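J.: Just need the structure, nothing else, for what follows:
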Amino acid sequence: MSEEKKFIRFMSARKVAAAFSLAAVLASILLIAVKGLNFGLDFTGGTLIEVIYEESVPLQEVRNTLETNGFESAIVVNFGSDTDVLVRLPQGLSPTLGEQVLSALRADSPYDVELRRIEFVGPQVGEELREQGGLAVLLALIVVLIYVAMRFQMKFAFGAVLALAHDVVITLGVFSLVGWDFDLTVLAAVLAVIGYSLNDSIVVADRIRENLRGMRGYSPVDIVNISLTDTLGRTLVTSGTTLMVLVALALVGGEMIHSFALALLVGVGVGTYSSVFIVASLLVAMKISPEDLIVPEKEGAELDELP
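T.: Presented below is the predicted three-dimensional model:
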């Protein structure tokens, strides 16, 4: 063996990481089962009204107007500018409710109020969207399992899929714990987290495969540690720049993408952790070795090569 390579012993903390991840996943599942998710209008159904005021109006005045007219459960936010107001009302209300809200706002405001759009989502449509969203996440995990198994090896595939499931469950658990709105934009963010985390996992798996094939004199655990050390710089730079952008989006991106940015912030953070500890730890637990990467020869292959 040539000069010994220096590396960080990530796998020495794999048992602690496994215990932490297991506790976080179980807590997330318990939260989702007991408390549930705070589904937004996309999934629960209801009415969405966008209006534009002639001048900027404090949102509290709009809320007070709606409460006075019997719409206590209305959610009022700015949409893009101080004069653009978005009103969300929960399910159980009629499709004509939008016109009633608009009339109330016009009657109470000294400024002109222009209607931009009215959208009504029925509860049945919201339920279908929930089911389709869950199927989309499940299908994404199945496709990842097949892809990684074909590109690498089944042990890598199991590690990648379990890490992705870990990221999704914890992200949903955080949303359940904090009570953030879960709508279609958050579902899109969850699917984006699967893609981001998969990319990180493949980079790590590719380096582990390369080192398992090319390095001699090291144990599989040391090779995994060396591979993680080799990719650490890339992981930190990629995740760091991504998180910087997401923080900016969460702070100044506006209400409409706030939940999207929060979901990606949680997912990217957890995904970075899982690509280092979960994927690699599972490979070590499954006793990955260079022999796993040897392509078996077909019977009669030597005869096929004869002229």
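J.: okay, CA-based contacts and neighbour counts for the rest of this
T.: OK.
J.: Name the single longest helix found in this structure.
T.: If you go by DSSP state H, the chain has its longest helix at helix 220-252.
J.: Just the buried positions in that helix, please.
T.: By 16 or more other CA atoms under 10 Å, the buried positions in helix 220-252 come out as 220-231, 235, 239, 243, 246-247, 249-250.
J.: Only the buried residues of the next helix-or-strand element following it, if you could.
T.: Note on helix 220-252: by DSSP states H and E, the next helix or strand toward the C-terminus is helix 258-285. Neighbour-count burial for helix 258-285 flags 258-284 (criterion: 16+ other CA under 10 Å).
J.: Proceed likewise with the subsequent sequence, for comparison:
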Amino acid sequence: MKLQVTKQRSLWWGLSAALIIAGIIAMVISWQQFKAPLRPSLDFVGGTRLQLERDCSDASNCAAPLDIADIREVLADEGLGTSSIQIVGSEQQTLSIRTSELKVDARTQLVDALEARLGTFDPLATQIDTVGPTIGRQIFRAGISALLVSFLGITIYLSVRFRFDYAIFALVALAHDVLITLGIFSFFGLVLGQEADSLFIVALLTIVGFSVNDTVVIYDRIRETSKYNPDRLINDVIDDAVNQTLGRSIN
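T.: Predicted structure coming up:
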């Protein structure tokens, strides 16, 4: 099946615009909640995350699901009332708490207070991660710097290999791909609690690489076809280039 890309361009533009607008709305809502377009992980904001699971080897310990009101009350008593709380798992016996950076003594005191209120936790399932705010800022700056350097390198490369206007349109396509990805993950952060960590920056750089690679291949095919078939309509040349590249990318 051959896609009529240029003939159906209104459809593709409309679909892209709808996804980007929905993503921007999700990022605005995320900014209001998290002060960031995506739900940030500890990698970027720093702090302590505790994931605690009840020990259900004693059936009475897990007779009822965790109550978020009880958890908030314990955190408030410990001076951590602004912490983020999630109850996870189908049985709702596991809680995840993200709070400001806690020292070892403060973490131990918090876990003891939670156990006194909620029941014993399984020590083998306990996960505690701490990242300092300075390290979080450094990771964020390094990730943004990597993206900016990649954009600059792409602009220079395409300007030399093709023309400067080709580079501009490649950056527009790249921004399109990145915006849709950010919008999807922003939505996941709001609905599923998905957090963006340092690996997310790696994923974005990977998307940048694939996007530029496909753009370069399409440009090459358009230039080659136009050179050897100057009488062909440009719309047909573009359709052929996109369809050939799409099949190559999928395979």
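J.: Verify the contact between residue 50 of structure 1 and residue 84 for me.
T.: Yes - counting by CA atoms under 8 Å, residue 50 of structure 1 touches residue 84, with 7.2 Å between them.
J.: follow-up on the earlier one: same for the longest helix of structure 1, what does it pack against?
T.: Helix 220-252 of structure 1 sits against helix 184-214, helix 258-285, with contacts defined as 3 or more CA pairs under 8 Å, 6 or more residues apart in numbering; DSSP states H and E.
J.: Figure out which of these is closest to residue 59 of structure 1.
T.: Among these, the nearest to residue 59 of structure 1 by CA to CA is helix 258-285 (17.6 Å).
J.: In structure 2, point out the residues matching the closest one.
T.: Using TM-score structural alignment, helix 258-285 of structure 1 lines up with nothing in structure 2.
J.: Show me what that helix is packed against.
T.: Judged by 3+ CA pairs under 8 Å, 6+ apart, helix 258-285 of structure 1 is in contact with helix 14-34, helix 154-178, helix 184-214, helix 220-252.
J.: So what's the gap between the first one and the chain middle?
T.: Going back to what we said before, that points to helix 14-34 of structure 1. Distance, stretch centre to chain centre, for helix 14-34 of structure 1: 17 Å (CA atoms, centre = their mean, to the nearest Å).
J.: Just want the angle from it to helix 154-178.
T.: Angle of helix 14-34 of structure 1 versus helix 154-178, following axes from the mean of the first three to the mean of the last three CA atoms, to 10 degrees, is 50 degrees.
J.: would you turn the helices and strands packed on helix 220-252 of structure 1 into JSON lines with distance to residue 118 of structure 1?
T.: Formatted as JSON lines, those follow (distance: least, CA to CA, whole Å):
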{"stretch": "helix 184-214", "distance to residue 118 of structure 1": "18"}
{"stretch": "helix 258-285", "distance to residue 118 of structure 1": "21"}
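J.: The ones you listed: which one's closest to residue 23 of structure 1?
T.: Set against residue 23 of structure 1 and scored by CA to CA, those come closest in helix 258-285, at 13.5 Å.
J.: ok, then the element right after that closest one?
T.: Using DSSP H and E, the helix or strand that directly follows helix 258-285 of structure 1 along the chain is helix 301-305.
J.: Can you check which part of structure 2 that following helix sits on?
T.: Structural correspondence for helix 301-305 of structure 1: none found in structure 2, per TM-score structural alignment.
J.: that older thread, let me have the helices and strands packed on helix 258-285 of structure 1 in TSV, extended by distance to residue 71 of structure 1.
T.: Putting these into TSV (distance: least, CA to CA, whole Å) gives the following:
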stretch	distance to residue 71 of structure 1
helix 14-34	29
helix 154-178	25
helix 184-214	24
helix 220-252	28
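J.: what's the burial count for the counterpart of residue 160 of structure 1 in structure 2?
T.: Alignment note (TM-score structural alignment): residue 160 of structure 1 maps to residue 170 of structure 2. Residues near residue 170 of structure 2, counting by other CA atoms under 10 Å, number 21.
J.: now residue 170 of structure 2, nearest residue through space, not along the chain?
T.: In this structure, residue 170 of structure 2 finds its nearest non-sequential neighbour in residue 215, 6.6 Å apart by CA to CA, 6 or more residues apart in numbering.
J.: Trace that neighbour over to structure 1, please.
T.: Per TM-score structural alignment, the equivalent position to residue 215 of structure 2 in structure 1 is residue 201.
J.: I figured that match was touching residue 160, is that so?
T.: Yes - the pair residue 201 of structure 1 / residue 160 is scored as a contact, 6.3 Å apart, by CA under 8 Å.
J.: Need the residues touching each of these two.
T.: residue 279 (CA atoms under 8 Å, 6 or more residues apart in numbering).
J.: Confirm for me that residue 27 of structure 2 is in contact with residue 186.
T.: Yes - with contact defined as CA under 8 Å, residue 27 of structure 2 reaches residue 186; the gap is 5.6 Å.
J.: Comparing those two, which shows the higher neighbour count?
T.: residue 186 (31 against 26).
J.: What lines up with the more buried one in structure 1?
T.: Matched by TM-score structural alignment, residue 186 of structure 2 corresponds to residue 176 in structure 1.
J.: I'd like to know how many residues surround the residue lying closest to that match once chain neighbours are set aside.
T.: Nearest residue to residue 176 of structure 1, sequence neighbours excluded (CA to CA, 6+ apart): residue 37, at 4.9 Å. As a burial measure, residue 37 of structure 1 scores 21 neighbours (other CA under 10 Å).
J.: One more: residue 61 of structure 2?
T.: 16.
J.: pretty sure it is touching residue 121, no?
T.: No - Residue 61 of structure 2 is beyond contact range of residue 121, at 9.1 Å (criterion: CA under 8 Å).
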